[in-house]
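[1] Here is my input; please provide its structure:
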Amino acid sequence: MSERGPLRLGVLISGSGSNLQAIIDAIEGGTLDAVVAVVISSRSDAFGLERARNHGIEAVWVDREMFDDAAGYNAALRDELQAHSVDYVVMAGYMRLLGKAVLDAYPLRVLNLHPALLPSFPGAHGIADAFAYGVKVTGITVHFADEVFDRGPIIAQRAVEIAETDTIESLEAKIHDAEHQLYPAVIQLIAQERVKVDGRVVCIAQS
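    All right, here's what the predicted structure looks like:
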């Protein structure tokens, strides 16, 4: 924990929010020095909104259809995050590309989780693409987000082996288990101010 208190997170979701739940569990379990200040969803029916409310966290749906363009939508996201004094933005299954308004407000403070070992298998179907290609090892990547999907500097990765007996469903389960461990751990490194960035190279300082 820094001298100014726990890291304040704004978590962006589009679906079930299982990684949000992993973050909440780590906070409540005492292994993550952070608070979830707000959860923002791109969909009104995202189960992650209910997860947040079950833990007393403010949960907001920002409807893209209410805005004339993506710039207006992203400005609304930025304003909501800033209204909750968010330190870091955590994309947890958020299925939209963040725009300039948010990225400029939070330079190198927007995190994303991708279910493959970037730069391999970018895009929305990383698990299925790796499985179909026949690789023997895939994994997960936590990286800083920028204006291009899955391109920002890589903070941490974890390998996941694909067994000959794996199905796409069993591989998805293995990937999600790894995500739920690694994402809170990386956020804790940030809370401890151990993550240092030099261009595309990210280093983790020893504790």
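
[2] use CA for all of it now, contacts and neighbours both
    Noted.

[3] Toward the C-terminus, what is the element adjacent to the longest helix along the chain?
    For the chain, the helix with the greatest residue count under DSSP state H is helix 168-191. Once the chain leaves helix 168-191, the next helix or strand it forms, by DSSP states H and E, is strand 195-198.

[4] Would you mark the buried spots in that next one?
    For strand 195-198, the neighbour count (16 or more other Cα atoms under 10 Å) marks residue 195 as buried.

[5] Another sequence for comparison is provided below:
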Amino acid sequence: MTIPGGELFDNRDGEGRLRVGVLISGSGTNLQALIDACERHEINATVAVVVSNKHDAFGLERARKAGIPAVFVDRTAYTTISAYNHAIAEALDDHAVELVVMAGYMRLLGQEVLHAFPGRVMNLHPALLPAFPGASGIKEAFDYGAKVTGVTVHFADEHFDRGPVIAQEVVRIAEDDTVATLEAKIHAVEHGLIVEAVGLFADGRLEIDGRKVRVLPER
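    Alright, predicted model coming up:
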């Protein structure tokens, strides 16, 4: 399965850039890395909308400051999780999103979104999957005594942290590291890796082959 990219999309912005929707739950530092890379034209993409399940997520303020639509979808406003996920899918579709990026979005994404964007949802995880999945990957790697951990960007599916891996980068755990210093090292790597992965998608250079994601040569 070749992931669509480049000229295959017909709803890009006026400059032909990939329209990205970013899902967040917190401060949005990875969102900011994407916004900055798009504004500097480091990648052929633009952040079209930011959606959060938290009304006070600082990432929403980052979006507003950059002139990007910021949408809060309140889980308590919906009687079912299906209706909630459908509302998220609608918010993304309303802004003609072509790629969805989960950047610190702390909920399992429902099939309503995954089916609306097949092969077009990325997740960022602060560990080298399949090791240390879940929300506490950094602390678990540290507590386990691992010598290395890292960052993974993968295509999302209906399971937590299980989809095909797009890119990974190793972070070494030093003898004098604390959880806090390790978190800082991980976050610094996250910022670069998510930008790289979105850039590859925007250029049409990703191909899914079963569990593998192949990076195609530059066109």
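
[6] sorry, back to before: what range in the second structure matches the longest helix of the first structure?
    The aligned range for helix 168-191 of the first structure in the second structure is 179-202, by TM-score structural alignment.

[7] before we move on, what about stretch 88-102 of the first structure?
    The aligned range for stretch 88-102 of the first structure is 99-113, by TM-score structural alignment.

[8] now stretch 116-128 of the first structure
    Using TM-score structural alignment, stretch 116-128 of the first structure pairs with 127-139 in the second structure.

[9] Contacts for the matching stretch, please.
    106, 125-126, 140-141, 149-152, 160-162, 168-170, 179, 182-183, 186 (Cα atoms under 8 Å, 6 or more residues apart in numbering).

[10] Please list only the buried members of those residues.
    Buried, going by 16+ other Cα under 10 Å: 106, 125-126, 140-141, 149-152, 161-162, 168-169, 182-183, 186, out of these.

[11] if you look at these, which of them are in strands?
    Mapping these onto strands (DSSP state E) picks out 125, 149, 150, 151, 152, 168, 169.

[12] how close does the residue nearest to the spatial centre of the first structure sit to residue 97 of the first structure?
    The residue lying closest to the centre of the first structure (Cα atoms, centre = their mean) is residue 91, at 3.2 Å. Distance of residue 91 of the first structure to residue 97 of the first structure, computed by Cα to Cα, to the nearest Å: 10 Å.

[13] And for residue 41 of the first structure?
    Residue 41 of the first structure is 13 Å from residue 97 of the first structure, by Cα to Cα.

[14] Kindly report the same for residue 40 of the first structure.
    For residue 40 of the first structure, the distance to residue 97 of the first structure - Cα to Cα - is 14 Å.

[15] The two: which is more packed in?
    With neighbours defined as other Cα atoms under 10 Å, residue 40 of the first structure and residue 97 compare such that residue 40 has more, 25 against 14.

[16] show me what contacts the alignment partner in the second structure of that one?
    Correspondence of residue 40 of the first structure to the second structure, assessed by TM-score structural alignment: residue 51. By Cα under 8 Å, 6+ apart, the contact set of residue 51 of the second structure is 21, 22, 23, 24, 60, 70, 71, 72, 73, 88, 91, 92.

[17] Specify the local secondary structure of residue 51 of the second structure.
    Classification of residue 51 of the second structure using DSSP: H, G, I helix; E, B strand; the rest coil returns strand.

[18] got the contact list for residue 36 of the first structure?
    8, 9, 10, 11, 24, 57.

[19] no, scratch that, I was asking about residue 86 of the second structure
    112, 113.

[20] Can you give me the distance of the aligned residue in the first structure for it to residue 83 of the first structure?
    Counting by TM-score structural alignment, residue 86 of the second structure lines up with residue 75 in the first structure. Taking Cα to Cα as the measure, residue 75 of the first structure falls 12 Å from residue 83 of the first structure.

[21] Residue 60 of the first structure now?
    Relative to residue 83 of the first structure, and taking Cα to Cα, residue 60 of the first structure is found at 12 Å.

[22] and those two? which has more neighbours close in?
    residue 60 (18 against 11).

[23] Surely the more buried one and residue 48 touch.
    No: Residue 60 of the first structure is beyond contact range of residue 48, at 10.4 Å (criterion: Cα atoms under 8 Å).

[24] okay, and the common contacts of the two?
    In contact with both residue 60 of the first structure and residue 48: residue 41, using Cα under 8 Å, 6+ apart.

[25] Aligned against the first structure, show me the partner of residue 66 of the second structure.
    Residue 66 of the second structure maps onto residue 55 in the first structure, by TM-score structural alignment.
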